[in-house]
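S.K.: sequence? don't have it. structure:
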């Protein structure tokens, strides 16, 4: 999956800052006032030292007044700093929400044929770990980094104004900090991108193994999947150790470098004081300012390290916007309900066709079963018929219009693919149904649920406003019924069934099949038949073998022909009798 460039990340960050510019200006302004208030304390401390050293007049009264002033400005600085952080964190929460919503919009806008081919683990990692890290950084880094930068700038300027020579001495001693940061930044981005990529690879390996657990167990692939997962874990661990090594170099180096300005000013300032060039109070004030400078610089060093990881995550989150989109789809005129496949070829990799020269015409209102051995291309053909994929050559059309050219809202009015996978959102039943038909009334939604046998709705106190996962939990049968109710609301003329009940237990499968019966009535049905009994009941049967359509006809015709289907039927019939 694409990763955004530095320029794209920078543009996105600036856009997020500009979207809430008033808050950013407020944070900078209040931080400036807090930093200015913080400069007064060390200045008054220097005055106290010079007053005591002079020893003339009302020394005690002057010291008390100066000490009270230092205390007062310290309190003012504390209050202003708290206010600035409050403004900053509120800004961060709004911006974090903006980033998450942008990622979600981009992900949902991906055409199904594009989204289905993305690595699931990588997409999940970007939407969870990466988005969370970016959100945390925007909430915490923006206020803290702004505070640190403003505070550091004020302290440096204050030292230069207090005594230019001491100020220059302190700045020269900061070269070590700059060298440490430069060394780190040159190596950090590739290291953290590697951490994010290997973590996503590990998540994808675990997710794909868990999703295909039954297949893994059936084919005896446990050892191979274990090796794949362990290899992904090893790469992720190695990448994290590389990033950790950078930190073990950066932090000790920076800690030493941050102490050098104070040491340098005390040495040079001591020499200047000994030659009566500066006062003792000036040297102490400059040393205190530079000692205070360690705080914001230390904060910046910590955030520089964390911002590299966040920057890599930001690049991955923004990279979703660089995923190639399909051409903009506009409503098409569909003349009739006939589905045709003309000389269709399709390949997942572009190297080998998994479908070759498919010609098929589906009559409106008929029940067509597609049969064949595992890997024959049945499910791939179903995806082409449903418009989820586009043939590389040839065409799949509805009423003369390419199925893949229909926008999603128009496509689901014509054809819907039903598989064993169904997704129920943690939202109200109403909102789960409105996905299929946003204009549906309560009466239409209740009628759709009644049509699929979802009598459990009457047992819910909140009815359609029941929030799934909070007010109630649906079992597999209920979830499938809710999914089928969406189909009733969409009201397509053609339904494609691909293992719609294969993962359900027998009791739930029977309930779902009863619900399906009401949904299928009066529609064109294309069933990927994994049981020949299903094919026996169809009007016609299409037989797939090695990516080609090798037979087409009624059950009796194909059995009488004695070719591929006839042999399958005889084998299945003999096993059933046995």
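M.R.: Received, thanks. The structure displayed is predicted, hence computed values, not measured ones.
S.K.: okay, CA-based contacts and neighbour counts for the rest of this
M.R.: Noted.
S.K.: separation between residue 203 and residue 70?
M.R.: Distance from residue 203 to residue 70, counting by Cα to Cα, to the nearest Å: 55 Å.
S.K.: which stretches in the stretch 301-450 of the chain count as strands?
M.R.: Remark: strands assigned in the stretch 301-450 of the chain by DSSP state E, counting those that start in this stretch are 339-346, 355-362, 367-372, 393-398, 401-402, 415-419.
S.K.: ok, structure two:
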């Protein structure tokens, strides 16, 4: 099953919903096609000046088709957007549920911006795929078949010329546009101009002092020129696509006109319908170039979303006999430091160092959330990648510095880590971290923005202490607190009896402020 079909099923999009949307769009353009062909008949028939009653049905039909086209277009938009918006409404909760319950914790390998892109614009691209790719392609196919059949009834050669034109506008043009789109994406990915411009604007004072302003400006101009030239080259197929589309339509119309002149049976109405039929038939092929672009973008988005939700068949199944954590010659994906440490169960461990050496990556690696570059990380002698991920998520909790504060009550924010925590436990922990003045049912309407930076750190620390995990991995728990409070928190975490759900557990704390652990 391909990625797009998988996501459409996950979003609850049924085949009959898509067929109904395609039929609604097809009826709209069938009305337009019928209106054009009937108008051709009416014009040529009226030119023969028959009795007015002979034209009554045709005149009424033209008026009815003109009105029905707008009505059917409105119904088409209602039906298609109902399918697409319903899909996004079901898809986002399904993705969020899959990510939040994923025992492998793959979402931790993404930045917050990447996660927002997955659940935001990537889901929107799947909806765009329905409205701007699947439905237009289905409508174009339906109308093309009907138009060719109609042309065949007028003359077989006309049907052949019309089918050839449809192959050009429905296949060749979208292929050229998609090729240009892919080339433009590659150019944008490799574009160095934005980086050069950002450096020039951000560090212009330093460049001026160093006497490098002119050289850096010239380099930025050169990067801009290269970027523009590459983009023009990448989008050149768009010009060819436009030319091919116009030539395809014009050639088909000219050939059909030649068929009409060569095989004219002496009936003006036949000629009028034959000439106007291709002019209206190509209307359905107008959105196909854009449909190809949206389909390509949706395919990329679907691949990323499926990677986020697909079950990981490589997860481990073992359960460690003990909770001793050990890292041996561990090289992380970020930072150049090689880590070696042994942390027996129940011990407290403080890791200090400058920002950027990989302290946060170490915690995430110890928790089995991201892989290491080399070396080994074990719990109870078993490599973390071989441990059952569900067990690991339950017994080892990593609390990153940017952990989320939800726009709900303090109680609900604590229950995120400990769904079964009692009220007395939550009150004890809040008192321990200096938030005793807050009520459990106090609402945080703006999430983290409802608190100061120090209060946010205290609430996150309280959340960690409420959990029942045997191992707590805490990232910068004293950030944005005063020196006295930071020292008190570190003493509580490293020396004193722990408040919270477990008095005895392993605690590993990382901080870039070693002075916070030293009394003044």
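M.R.: Structure's in. What do you need? For clarity, every value in this text was computed on a predicted model and none was experimentally measured.
S.K.: superposed, what's their TM-score?
M.R.: The TM-score (TM-score structural alignment, normalised by the length of structure 2) is 0.74; 499 aligned residues with a Cα RMSD of 4.9 Å.
S.K.: chain neighbours aside, what residue packs nearest to the aligned partner of residue 478 of structure 1 in structure 2?
M.R.: In structure 2, residue 478 of structure 1 lines up with residue 455, judged by TM-score structural alignment. Computed as Cα to Cα, 6 or more residues apart in numbering, the closest residue to residue 455 of structure 2 that is not its neighbour in sequence is residue 435, at 7.6 Å.
S.K.: now do the one you found against residue 466 of structure 2, distance only.
M.R.: 14 Å.
S.K.: quick test: name the residue nearest the centre of structure 1.
M.R.: In structure 1, the C-alpha nearest the mean C-alpha coordinate belongs to residue 127, at 1.5 Å (Cα atoms, centre = their mean).
S.K.: surely that one touches residue 319?
M.R.: No - using Cα atoms under 8 Å, residue 127 of structure 1 makes no contact with residue 319, being 11.5 Å away.
S.K.: longest helix anywhere in structure 2?
M.R.: Looking across structure 2 with DSSP state H, the single longest helix is helix 56-100.
S.K.: any buried residues in stretch 509-520 of structure 2, and which?
M.R.: By neighbour count on 16 or more other Cα atoms under 10 Å, the buried set for stretch 509-520 of structure 2 is 509-513, 516-517.
S.K.: repeat for stretch 88-106 of structure 2
M.R.: Using 16+ other Cα under 10 Å as the test for burial, stretch 88-106 of structure 2 gives 88, 91-92, 94-95, 99, 102-106.
S.K.: what of stretch 466-482 of structure 2?
M.R.: Quick answer for stretch 466-482 of structure 2 (16+ other Cα under 10 Å): 466-481.
S.K.: I'd guessed residue 164 of structure 2 sits against residue 252; true?
M.R.: Yes - between residue 164 of structure 2 and residue 252 there is a contact under Cα under 8 Å: 7.4 Å.
S.K.: so between these two, which is more surrounded?
M.R.: Applying other Cα atoms under 10 Å to residue 164 of structure 2 and residue 252 shows that residue 252 carries more neighbours, namely 24 against 16.
S.K.: before we move on, what SS does that one have?
M.R.: helix (DSSP: H, G, I helix; E, B strand; the rest coil).
S.K.: that one matches what in structure 1?
M.R.: Matched to structure 1 by TM-score structural alignment, residue 252 of structure 2 sits across from residue 261.
S.K.: ok so, going back, helices - which of the buried residues of stretch 466-482 of structure 2 land there?
M.R.: residue 466.
S.K.: what residues are up against the match of residue 252 of structure 2?
M.R.: Contacts for residue 261 of structure 1 (Cα atoms under 8 Å, 6 or more residues apart in numbering) come out as 169-174, 290.
S.K.: now the buried members of those.
M.R.: Judged by 16+ other Cα under 10 Å, buried ones among these: 169-171, 173-174, 290.
S.K.: just give the closest residue to residue 541 of structure 1, not the sequence neighbours.
M.R.: Going by Cα to Cα, 6+ apart, residue 541 of structure 1 has residue 369 as its nearest residue, at 4.7 Å.
S.K.: check contacts around that neighbour.
M.R.: Listed by Cα under 8 Å, 6+ apart, the contact partners of residue 369 of structure 1 are 526-529, 534-535, 538-542.
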